[in-house]
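*Asks:* sequence first, then the predicted structure:
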Amino acid sequence: MASQPLHASAKDGTKLFVQDWGSGRPVLLLAAWTFNSSVWGSQIVALNAKGYRCVAPDRRGHGRSDMPTAGYDLDTLTDDVAAVIEQRDLRDVTIVAHSMGSIEAVNYLARHGADRIARLVLVAPTTPYLVQSEDNPDAVPRAMVEAQNAAIAQDFPKWMGDNEAPFFMPDTSEATRAWIREMMLSVPLPVALACRKTISFADLRAAARAIDRPTLIVHGDKDASAPLELTGAKTAKLISGSRLAVYEGAPHALPLTHSARLMADLLAFLDS
């Protein structure tokens, strides 16, 4: 395969850094809130070894992508994903989306259609709709969302420290924890907060109902960031024919804490 450019261009000219490794059927990897494409390293190496091409963009304002002051709303972020898919001319794509990546993936299918997409894997998704409303009573109260955002705005490193223990497994190495802390803190706070707001208020219930591609949802039953019953389980009910794999005792950071099991499930799903 010819060498690919390092960037894709968003509609507003924002340069999006893209890792693109291997050849074969493409897997598009979308990262969590304040994570960048580096987090998928182990998955990229494992998938390349099995003959898959891996394409992993850095979200705007994250990693090595440009850092514009605007464009952190759901539709612009989704159009950024579309720009990567179209400019690489990816077809028969499996989207693997972790946490915040899930809202971009589900919204992509609603906004851009499924012509280029073969299947969908949602890892600890934040879909379908996190915040409480009249027609979404069993969700997170708005006041709680606002209190968390205020704590992040005041002292992001402290908030991370307070919330770190349940995010990982007890045996997650300090080196891994330090790597993720550094990655998260490298995102400018205004970008981090704008993205959190987008995650909280993204109502993707109708979009999820309309998905007609084979879908695997993987979720830990000890996920403190996106509790299973509020997110993965609800999403599985909305997506017809989807399969929900629940990892017992598992937290939110599944690509880091359960990478071997996740890879086994992903490869089985890709081959099915």
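*Replies:* That came through fine.

*Asks:* going forward, measure contacts and count neighbours with C-alpha atoms only.
*Replies:* Fine.

*Asks:* what segments of the stretch 151-272 of the chain are helices?
*Replies:* Listed in chain order, the helices of the stretch 151-272 of the chain (DSSP state H, counting those that start in this stretch) span 156-163, 174-185, 189-201, 205-209, 232-238, 254-257, 259-271.

*Asks:* out of those, which is closest to Leu6?
*Replies:* Closest of the helices of the stretch 151-272 of the chain to Leu6 is helix 174-185, at 19.8 Å (criterion: C-alpha to C-alpha).

*Asks:* any idea of the angle the closest one forms with helix 156-163?
*Replies:* Between the axes of helix 174-185 and helix 156-163, defined by axes from the mean of the first three to the mean of the last three C-alpha atoms, to 10 degrees, the angle is 140 degrees.

*Asks:* buried stuff in helix 174-185?
*Replies:* Arg177, Ile180, Arg181, Met183, Met184 (16 or more other C-alpha atoms under 10 Å).

*Asks:* and stretch 252-270, by the same measure?
*Replies:* Quick answer for stretch 252-270 (16+ other C-alpha under 10 Å): His252, Ala253, Leu254, Pro255, Leu256, Thr257, His258, Leu262, Met263, Leu266, Phe269, Leu270.

*Asks:* what do you get for stretch 194-207?
*Replies:* 194-205, 207.

*Asks:* what do you get for stretch 212-224?
*Replies:* Using 16+ other C-alpha under 10 Å as the test for burial, stretch 212-224 gives Asp212, Arg213, Pro214, Thr215, Leu216, Ile217, Val218, His219, Gly220, Asp221, Lys222, Asp223.

*Asks:* mind putting those residues in a markdown table, distance to Leu238 included?
*Replies:* Below are the buried residues of stretch 212-224 laid out as a markdown table (distance: C-alpha to C-alpha, whole Å):
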| residue | distance to Leu238 |
| --- | --- |
| Asp212 | 11 |
| Arg213 | 13 |
| Pro214 | 13 |
| Thr215 | 11 |
| Leu216 | 13 |
| Ile217 | 12 |
| Val218 | 15 |
| His219 | 15 |
| Gly220 | 19 |
| Asp221 | 19 |
| Lys222 | 22 |
| Asp223 | 20 |
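
*Asks:* and the comparison structure, right after this:
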Amino acid sequence: MPFLKHNEGKEPVRIFYQDYGDGKPVILIHGWPLSHQAWEGQVQSLVEDGFRVIAYDRRGFGRSSQPWGDYDYSALAQDLRQLILHLKLDDVTLVGFSMGGGEVVRYFTDYGGERVSKAALVASIIPLVAQKTDNPEGVPQKNLDGILATLKTDRIGFLKDFHRNFYNYDENTDKMSEMNLDYDFSIASHASPIATIKAAEAWASTDFRNELKNVNVPTLIVHGDADNIVPYKSSAEQAAKGIADNTYKLIKGAPHGLNLTHREQLNELLLEFIRK
């Protein structure tokens, strides 16, 4: 199995990745609390359209190693950077889903977007999850504190029900089966407990608003207008105002997990954008 091993942070890590196809490289960065397997519906479409697709597991998740610390976004972006260097990639399109949007933006902040020609933010947490006086549409801090408290006391119980809201399951039973919920639970429950908590702390607290200007390549922003996890008005709508060269697409009726429920629409948008 392919692993990237590096010692650039406080602890050595092994990052698991899958590398398929040829052509222009596309790196898929998964959301919380899943793994590269969440991109199943996009990998095949992109590879069959002639792209080289790399999907990897964030540290602490999937098959990657599970260090105790270093889950801030600069550490996560460093893993992405090392993967790009390891595979000698150029002209890369970065695609970040949900939490993964943070690695995309931080990569431009920390590395100037070197070797990257395009970016895509899909149902992304960018630029700020938490509700603030100047971010009134965000998630109230008491709700975020409640999530973190539950993860520390009943992580498995929290994860058992999390993905029903992730996919707006009751409204989308024609687009997915309940086995999809079981599949996601299996992936999420086997992630590192400490990584699940620390990664949640990162996406819940990091303010990327001042970093949006660093994204200096054409960027696709895709979000669902029925996203109950990351409301589009505090995320995609704000990202579109802060990233200079962007294409903003709002999918009607799509939940947070639109990569599954609205797979074909998302794939069409990604393919059209990357082909240009």
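*Replies:* Alright, I've got the coordinates. Quick caveat, the model's predicted, so the values are computed rather than measured.

*Asks:* need the TM-score between these chains.
*Replies:* After superposition, the two chains reach a TM-score of 0.94 (TM-score structural alignment, normalised by the length of structure 1), with 268 aligned residues with a C-alpha RMSD of 1.5 Å.

*Asks:* so which of the buried residues of stretch 194-207 of structure 1 would you say is closest to Val55 of structure 1?
*Replies:* Cys195 (21.7 Å).

*Asks:* so who does the nearest residue to the closest one once chain neighbours are set aside touch?
*Replies:* Distance criterion C-alpha to C-alpha, 6 or more residues apart in numbering; nearest residue to Cys195 of structure 1, sequence neighbours excluded, is Tyr72 at 5.8 Å. By C-alpha atoms under 8 Å, 6 or more residues apart in numbering, the contact set of Tyr72 of structure 1 is Arg60, Val191, Ala194, Cys195, Thr198.

*Asks:* verify the stated contact: the first one with Thr14.
*Replies:* Going back to what we said before, that points to Arg60 of structure 1. Yes. Contact criterion C-alpha atoms under 8 Å: Arg60 of structure 1 and Thr14 qualify, at 7.4 Å.

*Asks:* overlap in contacts of the two?
*Replies:* With C-alpha under 8 Å, 6+ apart, Arg60 of structure 1 and Thr14 have common neighbours Asp66, Met67, Pro68.

*Asks:* now the strands for structure 2?
*Replies:* 3-6, 13-20, 25-29, 52-56, 92-97, 116-122, 219-224, 246-251 (DSSP state E).

*Asks:* save the ones you listed as a markdown table, and put in distance to His36 of structure 2 too.
*Replies:* A markdown table is the format used below for the strands of structure 2 (distance: least, C-alpha to C-alpha, whole Å):
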| stretch | distance to His36 of structure 2 |
| --- | --- |
| strand 3-6 | 13 |
| strand 13-20 | 8 |
| strand 25-29 | 7 |
| strand 52-56 | 5 |
| strand 92-97 | 11 |
| strand 116-122 | 14 |
| strand 219-224 | 19 |
| strand 246-251 | 23 |
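
*Asks:* out of these, which gets nearest to Glu40 of structure 2?
*Replies:* strand 52-56 (9.5 Å).

*Asks:* picking up where we left off before, closest to Gln87 of structure 1 among the buried residues of stretch 252-270 of structure 1?
*Replies:* Of all the buried residues of stretch 252-270 of structure 1, Gln87 of structure 1 sits closest to Leu270, with 23.5 Å by C-alpha to C-alpha.

*Asks:* now do the contacts for the closest one.
*Replies:* Thr94.

*Asks:* map it across to structure 2 for me.
*Replies:* Residue pairing (TM-score structural alignment): Leu270 of structure 1 is matched to Ile274 of structure 2.

*Asks:* most remote residue from structure 2's center?
*Replies:* Largest separation from the mean C-alpha position in structure 2: Thr133, at 25.9 Å (C-alpha atoms, centre = their mean).

*Asks:* neighbour count winner among Arg60 and Thr14 of structure 1?
*Replies:* Arg60 (26 against 18; other C-alpha atoms under 10 Å).

*Asks:* distance to Ala82 of structure 1 added to the buried residues of stretch 194-207 of structure 1, as a markdown table?
*Replies:* Converted to a markdown table, the buried residues of stretch 194-207 of structure 1 look like this (distance: C-alpha to C-alpha, whole Å):
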| residue | distance to Ala82 of structure 1 |
| --- | --- |
| Ala194 | 20 |
| Cys195 | 18 |
| Arg196 | 21 |
| Lys197 | 21 |
| Thr198 | 18 |
| Ile199 | 18 |
| Ser200 | 22 |
| Phe201 | 21 |
| Ala202 | 18 |
| Asp203 | 19 |
| Leu204 | 17 |
| Arg205 | 20 |
| Ala207 | 16 |
